[in-house]
Structure formats: structure tokens, C-alpha cells
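[1] sequence plus the predicted model coming up.
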Amino acid sequence: MSNYLDYNASTPIDPRVLNVMIDAFKNKYGNADSRTHAFGKSARRIVEESRGNIAELLDINKDEVFFTSGATESDNISILGLQEYAEKFSKKHIITTAIEHKAVLEPLSVLESKGFEVTYIKPDINGRINPDEVLSNVRNDTLLVSVMHTNNETGVIQPIDIIGEALDKTDVFFHVDAAQSFGKLVDELKSVKYSFLSASAHKMYGPQGIGTLILRKKKFKSPPIKSIMYGGSQEHGIRPGTIPTALVAGFGKACEIALSEYQSNLLKYQQIKKQIIEMLDSSGIDYVINGDVEHSIPNTINISFNGVNSEALMLATKQYCSISNGSACNSHSYKPSHVLTAMGLDIERIESAVRISWGVDDSFINDFHSLIQIAMTL
């Protein structure tokens, strides 16, 4: 079986997380919003314990944590849930970047069709956004700034700390898509000032189908978000529907583990990236890294093997490594990466780009050498 190197799409589930979920599925099957019997109360205890684990990981208050199905839903609520407020106060301008995940870009497109104006900031050739350019576009009618923390294709870390600090002095809301950094860049996220934060469990060894939306309070008031779905008052009306107790339990356990292990994990990721780059350099293959290596998360690298078509490489090496050439949400699309395009890379470089993302297991290194050898023959 090939080595799995697509952790940015979804990580394997940690066995410790799975054990907690199995117990919840078997023994805690009550509805967490059933207040009249012990089964519901037992499920509610699990939900609130997990909410506390997420809050501790981010160093925030428990009442700022809301459960969703994942970062995509959280992104949608953060953006579309502000429409009523925006129209009431005539603040219909939004700033974002051209390299955001489609979970941000597509709801913004919906608002554009309803008369909102969106400013898209492009990165430099290394994939990094200039915070001054973001802030210089803020106007009196600016409602929201949305900037991802870590790009899912290149791994480049964006200067959300600078942007958040500046926006905190204004009435402009700040949304951070932290899907790729949540549970990894723990210290950085603790210090950032933001209004909304989106994250998914399945990017950090938790289960698929559960995530969180963080609504930070400012002067004891939550942002004026309205639900974009209807059918219940769960999660204080932000996200209706029965809370999936077992998934929440798994998410909470993944956060507990991340809090105790993120530092050692980061060191391991860094060691693996160093090995990969050393192997590439010693092989003599013609390659270029897409994205700022100095400002990137250590478990991700985006490489163009010059003259080698990425689709051909993935097919030729699938017995050794399972890799991708972009976001999983675009895996059925053969359009050039919107991220690499926004960086101003030429089409040949884009079409030869592959994304490699890993966990703490470095057993794939020998097979990565085979990938390089095959790339040299294509």
C-alpha cells in the first residue's frame, strides 16, 4: 500500500480519538439537548467537556465555542450570517485574498450577487499576503476581512497577527480560516485577535464531519451573526440540529492530545521537511518550491518538478505515495490552481506542481526517494 501524504486533505484518525468515539457511540447515545433524563445529561457532559478542550487549546472562553459540521460550514456562517447586519448598517464591503479556500470564496460570490463589493488581495510570488495592502483597503463601509491562517495548497502562513491587531481597533470584523493550522500552530492562534475562527477536526487527527466556529466576544458582546439554517435552537441558535455527541467527543479528545503534543509534533514535521529538501537537493532533479519556505507550516511543501506533468507523476508514483496537486475540493477539476495562479506563476510551473503533506510518521522517506527517481524519468 502506498504512503499517505495528503494530510492537508484529511488526516488519519488517532486511535485514542477513535476509542473515545466508540465508547460514546456505544454508551452515550442520548441527545445532548434532551434535558429530562440521564441519557441526555450524560451526552451533554461530553459535549461541554469537549467544548472546554477546544477553548483551552485556543485560550478562549467556553461560551465562544460553537459546533458545526466543519470549517466549510463555519466559513459560510461567518460570511453569510452577517448579511442582515451588513444591510441594516450599509456596510457591504468585504476584503479577502485571492488564495482563500473555496469555502470562503464561494459564499463571498453569493454576497457579490446580492450587491456586496469584495476586494481580493493577491499575494506576492512567494504566496504571502502584504498586511499593509489588506489594511489600506479598509473603508468606512467595510464589514469584514477574511484571511486564512495557513494556505492549504502551499502551506504559507499569512500575517493574521498584524491584520488582527490593527482591525481590533476598528469596528471591522475579522474572520480567520484556521483549518490547516488548528491544533498545530497553537501558540500563534492563542495570540491572534479575531472575530471569527473556523476549524475542522479531520485536519488534526479527529473525525470527519465535525468542526467549530469561534465567535469572540468584544466588550462582552458576540458578533451579530444570524443562523443560515433553521430547525432548532441548538448551539444558541447559531447552528440548529442534533449535536453528534460521538463526533464531538472525538474532536475534544483530538484537541486534548494536540495541546500536549503539538510542540513535539512541530519538531517532527520540521525534521521531515528538512529531509525532503535534502533529498531533492542531493538528487540533482530540476525542481522549485512554490511558496515561502521561511513562512510556511512545517508539514506541507508544494513542489514543481520542472517539465513533469503533475497528473502523470501522481499516476506513475501512486504505488509509493498518495499525493495531490491542490485542494481536495477541486480534485475533480482540471482547472489550474487558483492559488498558484494568484501568485503569478506561469502555467508550466503550475501544471507541474504537487502538494505533499504529512504527519509525524517519517517511514515514507524511502518511498519518497522512489518518487524523485520516477520524476526524473518522466
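    Perfect, I can see it now.
[2] drop to CA atoms for contacts and neighbour counts, all remaining ones
    Fine.
[3] in the helix or strand harbouring Val47, what's buried?
    Assessed by DSSP states H and E, Val47 sits inside helix 38-58. Neighbour-count burial for helix 38-58 flags 39-44, 46-58 (criterion: 16 or more other CA atoms under 10 Å).
[4] which residues are in contact with that helix?
    Applying CA atoms under 8 Å, 6 or more residues apart in numbering, the external contacts of helix 38-58 come out as 28-35, 61-62, 64-66, 183, 186, 189-190, 245, 248-249, 251-253, 255-256, 258-259.
[5] before we go on, here's another structure to hold up against the first:
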Amino acid sequence: MPSIYFDHAATTSMNAEVIKAYVEAASGAPGNPSSLHAQGRAAREKVSSARDRFAGILNCEPSELVFTGSGTESDNSALFGAAHAQLKRGRKGIVTTAVEHHAVLHACRQLESQGFSLTILPVDEFGRVSLADAQAAIDDTTAVVSVMAGNNETGTLQPIAEIGEWARKHKALMHVDAVQAFGYMSLDSRELPIDLLSLSAHKINGPQGVGLLYIRKGTPFQPLLYGGTQERNRRAGTENVAGIVAFAKAAEMAYGHLQARREHTENIRGSLLKALTEQLGSNSFMINGHPDYRLPQILNLSFIGISSESMLMNLDLEGVSASGGSACTSGSLKPSHVLSAMKFSSERLSSAVRFSFGLGNTREEAEKTAKITATISARLRNR
């Protein structure tokens, strides 16, 4: 059975040219970038070249970039590194939002257990933070503000520029998790009032297990990992040379065709919505997320009366890969913290399905998925 992959927000397949770059980097002579011999210098040059290319994409200095092992590590490094450095300046406040990825929320909770004061900002029914709420929470005692660019479940965009400006007025450090937004929106470090930015390779058709952390020059920071002097003493551990080279290639390809990527995924999203409306009627589902301030590649829908687990299982049996609005932890199903923060009813929470799009998807796949979904819906409702 031909499969339809509509779960690009979870991970993406590696682009053929990215695989080629990875293989070429991994197939050469062994070399540790920290070694002084010829092989080590060759490996170090590959990492330096990748760093330079990222600097061009983000409009920053190469020295402001730190390669990590994942987006989660980038988030954790940013929060713990900045918070503990700011503590030395007498700042103990942490401000974040209720809809952040758990890599941020759990890190913030851990900081709270270490004595920091945590404020979690609420969101409206579209999953968007109020600038007024953020301004009320950020003051001269705030150490770090962490607000994601675009949500991984709903696609809702946050007012990071406006919040960042307010944080800067109070000398608080601004961290942005842009893991989901990277490759779909411009992230100019000189235009955005941010101090730390977290990225990940596997969301843009790069390899899994590689991340990047931007740290603005002059930002107080303490490393999360110890044991080596790599990455200018900011991230100990031998660099993943092949992964970093492939990440840079994926980023160049993504930003070289940024508008085309946006238009392509927006087209697939629109086609699925249109076909679902024709097949089911607009009253048979609800869109979760902001109608205007959103990423183009994510569509979160609630099929009221049909559990997300039932819908996902049946979609999978028909060859369609999607994700639910709830996460499975230790074998027990829990509602999505993102949708819960949007104060949805239990029926809307329990029936949410996320479709997310990317390279390789077609309008025909969207239309086929709509037909499959309509058939499943009719069958489950008739029960």
C-alpha cells in the first residue's frame, strides 16, 4: 500500500543531496576536529565551513554559533546556561509560555526547583500569547524569557519580536525555540531582538541528532556540558562532523528556496482543508490554531465525536501517517498540554489530529487523505 507521510513536524526524510553531503563527510579519513594533525585539521575545516554557512543564513558571526546534539539540547543549554549566568547578576525570574515544547517547559520547571521564580504565560483560544501579559511578567529581576517562534502542534506564531524588545528594555535575555519555524520563516539575528536561538536539523530534511544554538556576542552564558574545550568552551564533546556538514547543506537548501517551501506546504494544507470541507462539511471538524499568525506546514483539526487514537489508527491502516493532539507517556494517554492551555473542551482535546506537510507531498495526496478521512469518519460515527 502506498504511504502518505503527513507527519513532517515530527521528523523529515533526508534530502538526497543532504545524504550525499553526509556520506562524503563520513567517508573520508577519520578526523577529530580537536586533533592537530592533518586529519584533525581537515575535520575542523568541515565544521568551520558549516558554521560560516549558518552565519550567512542567520546573519550573525560564526563565533556566535554552537553545534549541539539536538534541538532539545539547544533549548536546555540556552535556558540553563543563560539562567545560571544571570543568577550571578541577581536575576532569578524565568518567563515562558504554557504552549512551549517540553524541552523548554521541563527545563524551566527544573530551574524552578533550583530556586528560580517561574512565570508561565497563558494563551488565548488560538494558542497565542498576549503581549500585555508578557510585559506584565517581565521586569528588572527577570533572567530569561523563552518564547517559541511557531508551535509544533498548532503552528501558531508568537510575537517574539515585540516580547524580545520588552525583554531587552529590562536587560532580560530572550531565548527563542525556532525548531519548528526554521526553514519556513526568516530568522535574522540582527533584526530580531533575541539573544539565544535553538534549531534542529531533522525538521528541515537534515539528519537526526544535530542541533544548533545561536548565542549573541556578549550574552552571559554557562555551559551545560563539561569535559572539553570544543565550541569555544561552550559545549564539550567531539563534534558530529558528518551531521554538521549535512545540517548546513539542508539549511542552505531550505533557505535557498524559502518562499517555494512556504508556498508548497501552504498549497498542500489548503488542498486538504478544501477537500475535507467538500467530503465532510465544515461542521464536521474544527481548526485548532491561529487563522492568520501561523506556520504554513501544520494543520491541527478536531473531529468531534471521534477519538484521535481511533482516527490515527484507522489512518495508519490506510497508509496515512499523522499525529495526535495527545501524547503517550508511560503507557497512559494524557491530553496535549498545548491544546489544554487553549482551554478546549474535553471533546475537542480528545479528537485532535495534526497533519504536517513537507517536501514530496502532493495535492493528490491531500485529496486522497480527505477521502480516506471522510470514509473513516462515516464508519466510526455510524457505530
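    Ah, there it is. Note that the structure is predicted; figures quoted are calculated from it, not measured.
[6] hang on, the earlier thing: what separates the helix holding Val47 of structure 1 from the chain centre, distance-wise?
    Its chain's C-alpha centre and that of helix 38-58 of structure 1 lie 23 Å apart, by CA atoms, centre = their mean, to the nearest Å.
[7] next, the mean deviation of that helix compared to structure 2.
    Compared with structure 2 after the fit, helix 38-58 of structure 1 shows a mean deviation of 1.2 Å (mean CA distance after the TM-score superposition for structure 1).
[8] for the helix or strand following that helix, buried residues please.
    Remark: after helix 38-58 of structure 1, the chain's next helix or strand is strand 65-68, criterion DSSP H and E. Across strand 65-68 of structure 1, burial judged by 16+ other CA under 10 Å covers Val65, Phe66, Phe67, Thr68.
[9] where does strand 65-68 of structure 1 end up in structure 2?
    Counting by TM-score structural alignment, strand 65-68 of structure 1 falls onto residues 65-68 of structure 2.
[10] which stretches of the stretch 1-150 of structure 1 form helices?
    Secondary structure of the stretch 1-150 of structure 1 (DSSP state H, counting those that start in this stretch): helices located at 15-27, 38-58, 71-80, 83-88, 102-112, 131-136.
[11] residues of the fourth one that come out buried?
    Residues of helix 83-88 of structure 1 classed as buried under the neighbour-count rule (16+ other CA under 10 Å) are Gln83, Tyr85, Ala86.
[12] could you dump those to a markdown table with distance to Thr377 of structure 1?
    Shown next, in a markdown table, are the buried residues of helix 83-88 of structure 1 (distance: CA to CA, whole Å):
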| residue | distance to Thr377 of structure 1 |
| --- | --- |
| Gln83 | 53 |
| Tyr85 | 57 |
| Ala86 | 56 |
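[13] buried ones among the contacts of helix 38-58 of structure 1?
    Among those, those scoring as buried are 28-33, 61-62, 64-66, 183, 186, 189, 245, 248-249, 251-253, 255-256, 258-259 (criterion: 16+ other CA under 10 Å).
[14] now the strands for structure 1?
    All strands of structure 1, identified by DSSP state E, fall at 3-4, 65-68, 93-97, 117-121, 142-146, 173-177, 196-200, 211-215, 287-289, 300-305, 321-322, 353-357.
[15] give the aligned range of the longest helix anywhere in structure 1 in structure 2.
    Longest helix of structure 1, by residue count under DSSP state H: helix 245-283. Aligning helix 245-283 of structure 1 against structure 2 (TM-score structural alignment) gives residues 241-279.
[16] off-centre distance for the matching stretch?
    14 Å.
[17] what's the burial count for the spatially closest residue to Gly115 of structure 2 that is not a sequence neighbour?
    Nearest residue to Gly115 of structure 2, sequence neighbours excluded (CA to CA, 6 or more residues apart in numbering): Lys92, at 7.7 Å. Look at Lys92 of structure 2: counted by other CA atoms under 10 Å, it has 21 neighbours.
[18] likewise for Leu315 of structure 1?
    12.
[19] residue in structure 2 matching it?
    Match for Leu315 of structure 1 (TM-score structural alignment): Met313.
[20] distance of that match from Val320 of structure 2?
    9 Å (CA to CA, to the nearest Å).
[21] now swap in Ala29 of structure 2 and tell me
    Counting by CA to CA, the gap from Ala29 of structure 2 to Val320 of structure 2 is 41 Å.
[22] cool, Lys368 of structure 2 as well?
    Per CA to CA, Lys368 of structure 2 is found 10 Å from Val320 of structure 2.
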